[in-house]
Structures are given as C-alpha cells and as structure tokens.
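>>> Sequence first, then the predicted structure:
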Amino acid sequence: MKKLVMICLLMTIAFGASAQFSLGPRVTLVNSKLSLKDAATSVQEGDAEFGYQFGIFMRAKVPVIGLYVQPEILFSKAESTLSLNNQDVSFEFNKIDVPIMIGGKIGPLRLNAGPSLSFLTDASRSDVAGDIKDNYKNTTVGYQAGVGIDILKFVIDVKYEGSLSQFGESVSVGGTTVNTDQRTSQWVFALGFKLF
C-alpha cells in the first residue's frame, strides 16, 4: 500500500506543473454482486446489493497522444448476498480499491478503461460472528470500463467492473466447506469534483 501511495505522489509531482492535471475528491455508489463461476447446488448467487466508495482521483493528460491517465484511491464498502441451503446470507467487504483508467474524449464524452486493484481490509457475513477475511484473497485484480462527462468542475462516470482473479475459493455451508470460484463484479456510479 505504501508503494502505491508513493506512485500516486510521484505522478502528482510529475504532472503537477501541467495545466492538464486535475485532482479532487471522489464519491461513488456501487451495485455489487458475488458471482459463482463454479457453483454448488447448496450455494447460489443472490441479488446485487448497493455499497459506496469515497476517496480521491487524479487525472493527467498524456502529452502528444491526447489520452489521459486517471488513477483513484477509494475506500470501499461493498455488500453481496449468497443463498446457502436456500437461506439468504449477507456478506460485507471493506476494501481499498485502486482503479487506473486510461481514456480519451469523443465530443463531450470520455471513454475509459483500465485495471483495477482491490485490497481487502475486512469481511463479515450475517450468520457468522467475527471477521471472515481469512476466507478471501487479500489482493485481487479486475478491470473497469465506462463512459464519463465533465460538467464545469464536476466529473461524472458510469463504469462496469469485472474480476480477472478469484476472490474466494470456498464457502462454509452448515459446517461443511463447499468449493466455489467466487468473483466480484459491480456497476460504479461516480461523482468527482476538480479542486484544480
């Protein structure tokens, strides 16, 4: 995490002298779901649930080629539901998400895509006491793609985030461990404000 912050600071310094650099706060509403690539009969996907993120974004225009790079550091709270033996169980995940978007403009719209890194800080489920973080991977890699528009100093984006790596390998159902390939996906509705 310290290396990640240092990289973002170096990017800030590198582009800070340019008028094409922006920085500001970011809040998002996320609609997330735990997908089961290898589902067992006792474990089924539940409905998507809403969560939120907040943090900062930076945007720097890359000279000559006309593209921009937009890294973000976001503290995230996501919720998902699985049906375990026909009983809905809620899961809550707190993470630090770091999407790094690369994009360009077509008219007033921005099109962007890029990798998204996720660092799990804690996890819980409604039918189990205590933290269940050890049941999940600490770091996962995904991707984001979407569209955005800038209105005055406001930065508005709608993005889809998918997973490139497995988030969880198993889930406990009634004291029995069932192998599953759990992956997260979510829709991201984001609002930012350019401080400069």
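The structure has been received and is ready for your questions. Keep in mind it's a predicted model, so treat the numbers as computed, not measured. Residues are numbered from 1 along each chain as shown.
>>> from here on, contacts and neighbour counts on C-alpha atoms
Fine.
>>> Just the element for Thr12, please.
helix 2-15 (DSSP states H and E).
>>> mind listing what's buried in that helix?
For helix 2-15, a neighbour-count test (16 or more other Cα atoms under 10 Å) marks Cys8, Met11, Thr12, Phe15 as buried.
>>> Can you tell me the closest non-neighbouring residue to the first one?
In space, Cys8 comes closest to Pro71 once its chain neighbours are excluded; the distance is 7.5 Å by Cα to Cα, 6 or more residues apart in numbering.
>>> Name the helix or strand for that neighbour, please.
In this structure, Pro71 sits in strand 68-84 according to DSSP H and E.
>>> check contacts around the residue nearest to Cys8.
Pro71 is in contact with Cys8, Phe57, Met58, Arg59, Val98, Pro99, Ile100, Met101, counting by Cα atoms under 8 Å, 6 or more residues apart in numbering.
>>> what do you get for Pro99?
The contact partners of Pro99, by Cα under 8 Å, 6+ apart, come to Pro71, Glu72, Ile73, Gly114, Pro115, Ser116, Leu117, Tyr143, Gln144.
>>> go with 7 Å
Applying Cα atoms under 7 Å, 6 or more residues apart in numbering to Pro99 gives the contacts Pro71, Glu72, Pro115, Ser116, Leu117.
>>> same check, this time on Ser76
Ser76 touches Tyr52, Gln53, Phe54, Asn94, Lys95, Ile96, Asp97, counting by Cα under 7 Å, 6+ apart.
>>> From Gln53, how far off is it?
4 Å (Cα to Cα, to the nearest Å).
>>> what's the answer for Thr28, then?
For Thr28, the distance to Gln53 - Cα to Cα - is 5 Å.
>>> Please apply the same query to Ile7.
Relative to Gln53, Ile7 is positioned 21 Å away (Cα to Cα).
>>> and here's the other structure:
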Amino acid sequence: MQLRKLKKIIFRGWVVIALLIGSFSLCSGQDIYDVSYKVGPVFKIVSPKIRIDSEYVRIPEEGNEIGYQFGLFTKIRVNNVYFQPELLIATAQNRLDFLNYNGVNGFNPSADFEFTTLEIPVSIGVNIGNLRLDTGPGFSLMLSGNEYFLNEKINVTQEYNQVTILWRLGLGVDINNLLLDFKYEFGLSKTEESLARLIERELVPRQSQLVFSIAYSILRD
C-alpha cells in the first residue's frame, strides 16, 4: 500500500513539474520573461542535530549519524527568481541511550533507529549572479522505520507521524551544469516519536540539520 502511494506521489509531482516547465517555456517564447530550466540528479549529505530534554534518555556523541539523500531536482528560473522542487529518497540512523532502564541503576542500554523517508523539498529563491539565496518548505513522508534494542529488531514505522514538515534556509552557487548548496533545516511540525513502549513516557525530540548537496543538470534551457 505504501509503495502504491509513493508511486502516485512521484507521478503527480512530475506531472506538475512538466506542466510548469511547459507554461514557462511559452512565456519565454513571448519574450516577456527570461526563462530557463535545469533538470538532473542530486545527492545530499545530512548532518542532523537531535535534542531531547529528559532524565530518562540521552543522545550519545555518536547518536546523530550522518544521513544521505538522493533523487532528482528541477530548477525553473524566471528572470532572477527561481522555483526548485525535488524528489528524494533519504536514509538516516540515530542512537539513544536509555538511562537506568526498568529502574536498574547503571543499566543504560542503547537503541539504534534506521529510517527511510521520501523527501519533497520546495525552494523559492533569487539569483544574484551565480549565487543563490532561497527558502521554502520540505515535506518528509515516512516509508519505513526499524528499531534495534536488546538484540531485537522491531518495525516502528507506525509510531511516527507519516508526514513531517520542515522549513529550509539556503545558500547556493551555480557553476555551469553544477549546482552546489548549503542549507539549514528545522522542523515545523513535531515528529511524534513515541518511545512510551520503552520508558513508559512520551518524548518529542527537537531536530534540526545541516545539508550539503551537489546536483548536476543533464537537461537545461
């Protein structure tokens, strides 16, 4: 069921992008606007920062693991303003230590979490020469989540919000077909990471992340 929903989202997203490219190309033909577009693959490295204020859970130094994202981007520019939607598959890992677990003093077992998500960021920005400044929302759809705790693997996909909303602030540069970006992302909607099953309390971590991306335009106008 989730795979079917994912296919529908991807198909509808690219239909909208194709319509936008077509409409902007018509405008360009009328010499009203200076319009161009770029399409190609993109790869991102994500450095997350998670904070939890709790005496029951702690994030070890290695708890915020590096994540990766890859997919496709489309950049549509009208004069100096551009619109850039993306479709990405993302993977991430986190680790949490549970302090004095089950009331046993000094027993602090670790739980590892692995997540796969569909990311749909949308940037709206302005070109200043080859430099770019942008902002915009990002939508994260949970595809799968697994927890590894006390030698047991548990699927925790349903314990998380299926959709999380992020906001992004970014700086980028265009070098011919190459697009380099550095972004700061932070959550607008709280991810209900229900850890009640482990510590009998609800915890809502706060997360932000730094993202470096490199994209290459294989189609451009």
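Nice, thanks for sending it over. What you are looking at is a predicted structure, and each value in this text was computed from that prediction instead of being measured.
>>> nearest to Asp150 of structure 1, of the contacts of Pro71 of structure 1?
For these, the minimum distance to Asp150 of structure 1 (Cα to Cα) is 12.1 Å, reached by Arg59.
>>> any idea what the closest one aligns with in structure 2?
In structure 2, Arg59 of structure 1 lines up with Lys75, judged by TM-score structural alignment.
>>> Number of residues surrounding its match?
When neighbours are defined as other Cα atoms under 10 Å, Lys75 of structure 2 has 21 of them.
>>> so which helix or strand takes in it?
Under the criterion of DSSP H and E, Lys75 of structure 2 resides in strand 67-78.
>>> Check the mean deviation of that strand from structure 1.
Following the fit onto structure 1, the mean deviation recorded for strand 67-78 of structure 2 is 0.9 Å by mean Cα distance after the TM-score superposition for structure 1.
>>> And that strand, what does it pack against?
Strand 67-78 of structure 2 is packed against strand 35-51, strand 81-98, with contacts defined by 3 or more Cα pairs under 7 Å, 6 or more residues apart in numbering; DSSP states H and E.
>>> Deepest in the core, which of these is it.
Ranked by mean neighbour count, those are led by strand 81-98 with a mean of 20 (mean count of other Cα atoms under 10 Å).
>>> That strand versus strand 67-78: what angle between them?
160 degrees (axes from the mean of the first three to the mean of the last three Cα atoms, to 10 degrees).
>>> got the angle between strand 81-98 of structure 2 and strand 35-51?
Counting by the same axes, to 10 degrees, strand 81-98 of structure 2 lies at 20 degrees to strand 35-51.
>>> Strand 81-98 of structure 2 vs structure 1 - mean distance after superposition?
Its aligned residues in structure 1 lie a mean 0.9 Å from strand 81-98 of structure 2 after superposition (mean Cα distance after the TM-score superposition for structure 1).
>>> how far does that strand sit from the chain's center?
2 Å (Cα atoms, centre = their mean, to the nearest Å).
>>> Please work out which residues of structure 1 line up with stretch 209-216 of structure 2.
Under TM-score structural alignment, the match for stretch 209-216 of structure 2 is residues 186-193.
>>> Tell me the gap between that stretch and the middle of its chain.
Worked out by Cα atoms, centre = their mean, stretch 186-193 of structure 1 lies 10 Å from the chain centre.
>>> which parts of that stretch are buried?
Gln186, Trp187, Val188, Phe189, Ala190, Leu191, Gly192, Phe193.
>>> Stretch 141-156 of structure 2 now?
Residues Leu141, Met142, Leu143, Ser144, Gly145, Asn146, Glu147, Val156 are the ones in stretch 141-156 of structure 2 that count as buried (16+ other Cα under 10 Å).
>>> Return the member of the contacts of Ser76 of structure 1 nearest to Ile151 of structure 1.
Of all those, Ile151 of structure 1 sits closest to Phe54, with 19.8 Å by Cα to Cα.
>>> burial count for the closest one?
By other Cα under 10 Å, the residues close to Phe54 of structure 1 number 21.
>>> Would you quantify the distance from the residue nearest to Arg51 of structure 2 when sequence neighbours are not counted to Gly67 of structure 2?
Nearest residue to Arg51 of structure 2 in three dimensions, chain neighbours excluded: Arg206, at 5.2 Å (Cα to Cα, 6+ apart). Here Arg206 of structure 2 is placed at a distance of 17 Å from Gly67 of structure 2 (Cα to Cα).
>>> Would you mind finding the match for Ile100 of structure 1 in structure 2?
So, by TM-score structural alignment, Ile100 of structure 1 is matched to Val122.
>>> er, Leu111 of structure 1 actually
Alignment note: Leu111 of structure 1 maps to Leu133 in structure 2; criterion TM-score structural alignment.
>>> shouldn't its match be in contact with Arg168?
No. Counting by Cα atoms under 7 Å, Arg168 is not a contact partner of Leu133 of structure 2; they are 10.9 Å apart.
>>> hang on, the earlier thing: over in structure 2, see which of the contacts of Pro71 of structure 1 survive.
Retained in structure 2 by both residues aligned by TM-score structural alignment, their matches' Cα atoms under 8 Å are the following of the contacts of Pro71 of structure 1: Phe57, Met58, Arg59, Val98, Pro99, Ile100, Met101.
>>> Could you dump those into CSV with distance to Gly175 of structure 1 added?
Shown next, in CSV, are the kept ones among the contacts of Pro71 of structure 1 (distance: Cα to Cα, whole Å):
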residue, distance to Gly175 of structure 1
Phe57, 43
Met58, 46
Arg59, 48
Val98, 35
Pro99, 36
Ile100, 40
Met101, 42
